[in-house]
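Sharing a model prediction with you, sequence too.
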Amino acid sequence: MGEVKRLPILISLMIGAFFSILNETLLNIAFPQLMIELNVSASTLQWLATGYMLVVGVLVPASGLLVQLFTTRQMFLGAMILFTAGTLVCGIAPHFSILLVGRLLQAAGTGLMLPVLMNTILVLYPPDKRGAAMGSIGLVIMFAPAIGPTLSGLILESLQWRWLFYLVLPFAAFSIVFAAIYLKNVSETKKIKVDVLSLILSTIGFGAVVYGFSSSGEGHGGWSNPLVYGTVSIGIIALVLFVFRQLRVPEPLMDLRAFQYPMFTLTTILLIIMMMTLFSAMSLLPFLFQGALGLTVFASGLLMLPGSLLNGLISPLTGKLFDKFGPRALVIPGAAFLVVIMWFFTQVTVETSRMTFLLLHICLMVAISMIMMPTQTNGLNQLPPRFYPHGTAILNTLQQVAGAIGVALFIGVMSTGQRAFLAKSPNPTAQDQMAGAMVAGVHNAFLIGFGFSVVALLLAFFIKRTQVAKL
């Protein structure tokens, strides 16, 4: 397929993906305003975030099946129409329940979008050019959520929360029109017998695990809440049954035989570790900035913006370097750099300057950019074409689950550290003691993150450039 034909397809996908992923982080900063206007509690409002993650976590596993049943155009346009409808519903929502319905529609669009994006790249580009194309996706995937909080902060300075949705609508509509004109079908559809039991087990398993871990990190009583540990237990049982089912049926929903390719297996483990490490920073730093340093939400967003933007901007560059030099030249130095950065994060205090935090965050995001997309491209490159839909579904699903687990784990460790510090404090309600407790909790959590980064470095030494399997 010629270059001229590829570019409009890539642009179509990137425009749609940008605005659907942007919405994951656009709304969170408006929560205090929404609590007052919609007259709901924080725990009720949290469903706007938990519900979003839940729908994405349930839909992505089924995407391996959907991208084989429907054409590229049908999948992408269907996802964007769902997302746009959800955005409109959110904008005009008269009360909380309608806003939640809109968010779930948006999530459905996003959940279908990511696998279509990656699967199309695998079909469109030969292995020696995939790095640069995947890097372009990395630009969108990292850039969109990075500017979300800052952008919403700017909008909310002068406009009502509904404008967070109204301003996205024209861009989403443009994406649909652009894709309708330029997006061509690149994958072949085939008739597959849908295994309903696999679908049910997948929905219960991934949905329950994502919900359980998300709830544990959102102040619902943590792991002492029977709803949390009960839900996760049900999810794990359903997932065990799901795995057994996939290995026995002739046409599995998610073909786990992709794990017979060693670089794909290594990629999966590394990406889970990287998502946990990334979420440790994304979830812990705002607590540190606002709870210990006394920064506003908007100032916290600005402090983290340069690193996140740089992560997105250098993704195309790391993609091109991957095409030229292979994964080891990027992943091993990136993992070593990550170990050093995570160690520095375990040493921060209330006196640490904002400039130091800014530089540490920039370095962290550069290290992650050197590892994530090159590793992902290398692992997928080893799979034969018939495994592309399943490989992308596996990686996207496990990244969602790792994200939910990561947030719960790190916030849980941080909270435990805070409680332990305040239990020994002579005056636990004093401002300096509260700030000290926050720093102590964050230190403990970053120590876990440091441990993850060491494991990532050890795994990086086993990576080697893959050849596409012929099977």
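Noted; the coordinates are in hand.

okay, CA-based contacts and neighbour counts for the rest of this
Fine.

Tell me which helix or strand Leu278 sits in.
Under the criterion of DSSP states H and E, Leu278 resides in helix 262-287.

need the next SSE after that helix, C-terminal direction.
As assigned by DSSP H and E, the chain's next helix or strand after helix 262-287 is helix 297-325.

which helices and strands does the longest helix along the chain pack with?
As assigned by DSSP state H, the longest helix anywhere in the chain is helix 388-423. Applying 3 or more CA pairs under 8 Å, 6 or more residues apart in numbering; DSSP states H and E, one finds that helix 388-423 makes contact with helix 47-69, helix 96-124, helix 196-216, helix 262-287, helix 354-381, helix 431-460.

switch the cut-off to 6 Å
Counting contacts by 3 or more CA pairs under 6 Å, 6 or more residues apart in numbering; DSSP states H and E, helix 388-423 packs against helix 47-69, helix 196-216, helix 262-287, helix 431-460.

take a look at this one as well, against the first:
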Amino acid sequence: MYTNEKTTFNPNLMAFALMLAAFVGLFGETALNMAFSNLMIEFSISAATVQWLTTAYLLVLGILVPVSALLIKWFATRKLFIISMFFSITGTVVAAFATNFEMLLIGRIIQAIGTGLVLPLLINVLLVIYPVHKRGAVMGVMGLVIVSAPAIAPTISGLIVDSLGWNYIFYVSALLLVINFILGIKVIKDVSTITKPKIDILSVLLSTIGFGGIVYGFSTAGDASMTDNTVLISLAVGLLALILFVWRQTRLEQPMLRMGVFKYPMFTLSLLFMIIAMMIILAAAILLPLYLKGSLLVSSAIAGLILLPGGFLNAALSPVIGQLFDRVGPRPFIPIGFLLAAIGLFSLSHITENTAIALIILCHSIVFIGITFMFMPSQTYGLNQLPPKLYPDGSAVMSTLQQIAGAVGTTLAILLMSSGQNTFAAKNPGADSSVLLAMGVQHAFTWLAVIAAAGFIGSLFIKVPKK
């Protein structure tokens, strides 16, 4: 038990309750991917329409997470946890009993509100309740939550969809959330400092339009193209609103989000590493299920099991890397992580419609071992560069840009895959659909390997202060 000037609390139980809430929320980002084909048949909707179940989720997160940096300064920790759990449970129940697409979409949106509130709250609370020399270990566990939730979601949901039905994805999530809510009521204490800064309505509006426009633009680009008028207008409006948002924050005495976090170069560099990592995670989460089901012609359950070892290794190694980080710092881990990811992605860029499943498992595992090495050390190292007063702002910036990176990664994966398919089809008219899909996935993984290699080069510039 720890005691601060406000209350006595158990930091490990608090961390567990917040991490479980975040895990279920992030699990929901990709959990429905395996059920899209089932939902298209059941609700008689197109692929572009069903994609809104993910697009809307990411859109709400992109809008709400930066606003939550302000909410953390207005509401006590316990109250904000209760609010977030209310939205998460309500949305999950609505989705579980959905009888049409519209009801399911509404449930997903309510779900996302809960996740958008709990993500920055989790990071901020961990920075408050744990001292610097213990942050590596606890952030390792949190890295497990953030990375493994969307990574193992296709595995779990694939088994659930094939054996029980897509509704049970939400039944299981609702049960976990209710249990966690009961636990959280007992263990969550008020630890954050409430300053109640003045709310600048224009900043909230610009943030909503800016982050929402960018997430929406990239999300819809996967169904259309980057040259589509809707995509271009959304991105242009979003970018303009973000520029105005940043300009306004630098001129307010009490900004909604302090831009001072970007004055710390190593925080900014670490943020770039995390963006690359999230792009790779979400891109792989959509590419490999498409390839496994469309080229290798395996079931949802088998596709999920093929992706399980990578998720398991990530879960097993994250706490270990966290503890080692406390001893030796970020330098050995982040470069090794990017190098492993680049090797794994480059290997995946050579898969065909006849590639052995064992090789897919090996390459996917190498990628996610690399993610484990780079993700948590980047996040912990970056936040450690900030003074305590900037923790809420730094955690909100990281959480927001992770969601934007997820939308960009998903869109980039689809665009690159489509480009590769079109190029191959032009040279090989009449090619089988399974071959076309494999060639498209090859092309996408080639460029993802290049992005990982760029991250490796950037990781060589990490500066570690002398003790």
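Perfect, I can see it now. Everything quoted here is computed from the prediction, not taken from an experiment.

on that earlier part again, can I get the helices and strands packed on helix 388-423 of structure 1 in a markdown table with distance to Gly312 of structure 1?
Converted to a markdown table, these look like this (distance: least, CA to CA, whole Å):
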| stretch | distance to Gly312 of structure 1 |
| --- | --- |
| helix 47-69 | 22 |
| helix 196-216 | 26 |
| helix 262-287 | 14 |
| helix 431-460 | 20 |
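
Stretch 262-271 of structure 1 vs structure 2 - mean distance after superposition?
By mean CA distance after the TM-score superposition for structure 1, the fitted stretch 262-271 of structure 1 averages 1.1 Å away from its aligned residues in structure 2.

I would like the range of structure 2 that aligns with that stretch, please.
In the comparison with structure 2, stretch 262-271 of structure 1 aligns to the range 265-274 (TM-score structural alignment).

Give me the distance between that stretch and the centre of its chain.
16 Å (CA atoms, centre = their mean, to the nearest Å).

same check, this time on stretch 125-135 of structure 2
Centroid separation between stretch 125-135 of structure 2 and its chain, computed with CA atoms, centre = their mean, is 22 Å.

Reformat the helices and strands packed on helix 388-423 of structure 1 as a markdown table; add distance to Phe19 of structure 1 and mean neighbour count.
Converted to a markdown table, those look like this (distance: least, CA to CA, whole Å; neighbours: other CA atoms under 10 Å):
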| stretch | distance to Phe19 of structure 1 | mean neighbour count |
| --- | --- | --- |
| helix 47-69 | 15 | 23 |
| helix 196-216 | 23 | 23 |
| helix 262-287 | 20 | 21 |
| helix 431-460 | 30 | 21 |
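
quick one: which of these is nearest Val228 of structure 1?
helix 196-216 (4.8 Å; CA to CA).

Which positions in structure 2 sit opposite the closest one in the alignment?
Going by TM-score structural alignment: helix 196-216 of structure 1 matches residues 201-221.

which outside residues touch stretch 179-189 of structure 2?
14, 17, 78 (CA atoms under 6 Å, 6 or more residues apart in numbering).

how many other residues sit next to the alignment partner in structure 1 of the first one?
Put plainly, it is Met14 of structure 2. Here Met14 of structure 2 is matched to Ile9 in structure 1, going by TM-score structural alignment. Using other CA atoms under 10 Å, Ile9 of structure 1 has 22 neighbouring residues.

Ile9 of structure 1: what's it in contact with?
Neighbours of Ile9 of structure 1 in contact, by CA under 6 Å, 6+ apart: Leu183.

Please identify the helix or strand for it.
With DSSP H and E as the criterion, the answer for Ile9 of structure 1 is helix 3-26.

quick check: angle from that helix to helix 96-124?
Going by axes from the mean of the first three to the mean of the last three CA atoms, to 10 degrees, helix 3-26 of structure 1 is angled at 150 degrees with respect to helix 96-124.
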